[in-house]
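> Sequence isn't available, so here's the structure alone:
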């Protein structure tokens, strides 16, 4: 009697979907809670609960409703399997989207977990690639399923490809160029997320925050977001200052003309100071030279390289060198000149100047 009641309406399909929805939520909840706290597996399992459970419920309900439709109104050639497959594809895509959101939530922690052997920059680069692949997978799944539902043939795809080529010829060059340039950035890796770059031709600079298919987002030194089309990076030179192995410091300073006999001793002490300085890279060129006779001073130059590539450490070293240069000059009894101007009032001028 129970079968006679259910089978005409095929209620076992929506009830089965409801049961499967509840079981999937419970299973993901239990297994997820047993995973290590803050782990990637725990995050993915728990974030999948809603999409997986809802998909099971909607697939059962949608398939059942499709079977109730009048064939004269909507003709489903495969007894509603088309609806089921479409809903499953949407559910899979939805789950992948939620996974991508979860990966973005704790970017650095998850990257450290799944790619522990790589350095920080390479780890974040590959992590960004994984997120991009998830996005591509979502688009590919939905596009394939839509084409399957529409019964798109190879001939139609070829025709669409012809129209696509014509669209490129009439105005989509920029979109295609930017997307291909974005792909080139991932393959060649002239810079990655976190690098500080400069584009001299366009007077742009900033820290790379995101590399998308069509543009790259920079954060300028004054914290303004800058969106740069990817085609710029393949057509103009880019300076990646993050790839510097050592920061070079070039400090210009001067002494008075009266201090010319002291220059040799000043240079010698500064050279010894560089040789003993713990923050100066001894493997790189370092020098102190007398460079010329200025308009009102004797000009000198100090060259050194910091041990680190970090700009903040280079600034610290530069400050220390400037202070030490002043101490050395003062210790030798020399002085650093500064521009002066003498103003003669009319009553102070000689008769020859007033005539």
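Looks like it came in fine. Quick caveat: nothing in here was measured; it's all calculated off a predicted structure. Numbers count the residues shown, from 1 in each chain.
> alpha carbons only for contacts and neighbour counts from here, please
Noted.
> Would you point out which residue is most central in this structure?
Nearest residue to the geometric centre of the chain (CA atoms, centre = their mean): residue 193, 2.8 Å.
> and the spatially closest residue to it that is not a sequence neighbour, how far is that from residue 225?
Excluding its sequence neighbours, the residue lying closest to residue 193 (CA to CA, 6 or more residues apart in numbering) is residue 208, at 5.0 Å. Distance of residue 208 to residue 225, computed by CA to CA, to the nearest Å: 10 Å.
> joint contacts of the two?
217, 218, 219 (CA atoms under 8 Å, 6 or more residues apart in numbering).
> can you give me how far the strand or helix carrying residue 15 is from the chain middle?
Using DSSP states H and E, residue 15 sits in helix 12-34. The chain centroid and the centroid of helix 12-34 are separated by 38 Å under CA atoms, centre = their mean, to the nearest Å.
> With secondary structure added, can I get the shared contacts of residue 208 and residue 225 in a markdown table?
Shown next, in a markdown table, are the shared contacts of residue 208 and residue 225 (DSSP: H, G, I helix; E, B strand; the rest coil):
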| residue | secondary structure |
| --- | --- |
| 217 | strand |
| 218 | strand |
| 219 | strand |
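> Next up, a structure to set beside the first:
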């Protein structure tokens, strides 16, 4: 005991300096932990406010908290004189190794988080993404599950979705039906346009605003192409599309409006040689 007392007495300044450093390190650790919890809590509340899945929020919160606490621990150790350069190097090397090993999975994870946060689509939307067209069944961290119109289940990696264009057909409440109706050159153009207008007017699913467009789109090689563009509610799109084509064909047949097929006129010239 006397030896300890003598050592403290002889090295009083050094001991006090180390004690103060340890106290400051503990203060840094406590304050850093409080800040980490505060930042994590704010982030989790913000994500939950955007209706993000609780499991995803908890996972992201734990990652953020761990990263902040690692930084706080390194600061505390550095304050008491521990060389943290080697720890940082080891952590960096380990992070690089893990990142390279899980490159594809991390890309899918990051893309899944972006999809969940920014919500370019949600479950039930009909989309074209990653080269696949279908209805969104479920959005997961690493993949998104679509159901195609013929009832196939397709699992698409999230990185493939965010790395390409996303077309969301369900994002807006209304859609425009684009039809091209070709009639023969010898058919009555005004009569054909009136028939098309009557067909659209008789369909209750066609919206009055914006008004449907019926206009000449092209004088093609074998036909006069008429653009027919009514606006409908998104849920009525395919019904109006298919039924309008059927009504146009039946009505044109009844009214004598010809719908031509591709054809080519061939002119033969006979060259007679005089003897």
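Okay, I see it. Just so you know, these numbers come straight off a predicted model, no measurement behind them.
> Tell me the residue in structure 2 aligned with the residue nearest to residue 193 of structure 1.
Aligning on TM-score structural alignment places residue 208 of structure 1 opposite residue 136 in structure 2.
> What's the match for residue 241 of structure 1 in structure 2?
For residue 241 of structure 1, the aligned position in structure 2 is residue 169, judged by TM-score structural alignment.
> Does its match touch residue 122 like I think?
No - assessed by CA atoms under 8 Å, residue 169 of structure 2 is found out of contact with residue 122, at 11.5 Å.
> follow-up on the earlier one: roughly how far does the counterpart of the residue nearest to the centre of structure 1 in structure 2 sit from residue 41 of structure 2?
Under the alignment (TM-score structural alignment), residue 193 of structure 1 maps onto residue 123 of structure 2. Residue 123 of structure 2 is 27 Å from residue 41 of structure 2, where distance means CA to CA.
> got it, and residue 224 of structure 2?
65 Å.
> Can you pick out the residue with more neighbours from the two?
Using other CA atoms under 10 Å as the criterion, residue 224 of structure 2 and residue 41 rank with residue 224 on top: 22 against 15.
> what's the neighbour count on the residue nearest to residue 193 of structure 1?
Residue 208 of structure 1, neighbours per other CA under 10 Å, totals 21.
> packing partners for the helix or strand containing it?
Element membership for residue 208 of structure 1, per DSSP H and E: strand 204-211. Secondary-structure packing of strand 204-211 of structure 1 (3 or more CA pairs under 8 Å, 6 or more residues apart in numbering; DSSP states H and E): strand 196-199, strand 215-219.
> any chance of the ones you listed in JSON lines, plus mean neighbour count and distance to residue 254 of structure 1?
Formatted as JSON lines, these follow (neighbours: other CA atoms under 10 Å; distance: least, CA to CA, whole Å):
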{"stretch": "strand 196-199", "mean neighbour count": "19", "distance to residue 254 of structure 1": "31"}
{"stretch": "strand 215-219", "mean neighbour count": "21", "distance to residue 254 of structure 1": "37"}
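> for structure 2, what spans make up the helices?
2-10, 12-49, 54-79, 85-101, 103-118, 158-162, 189-202, 237-255 (DSSP state H).
> Same list, the ones you listed, but as JSON lines with distance to residue 176 of structure 2 please.
JSON lines is the format used below for those (distance: least, CA to CA, whole Å):
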{"stretch": "helix 2-10", "distance to residue 176 of structure 2": "86"}
{"stretch": "helix 12-49", "distance to residue 176 of structure 2": "34"}
{"stretch": "helix 54-79", "distance to residue 176 of structure 2": "37"}
{"stretch": "helix 85-101", "distance to residue 176 of structure 2": "45"}
{"stretch": "helix 103-118", "distance to residue 176 of structure 2": "26"}
{"stretch": "helix 158-162", "distance to residue 176 of structure 2": "25"}
{"stretch": "helix 189-202", "distance to residue 176 of structure 2": "13"}
{"stretch": "helix 237-255", "distance to residue 176 of structure 2": "8"}
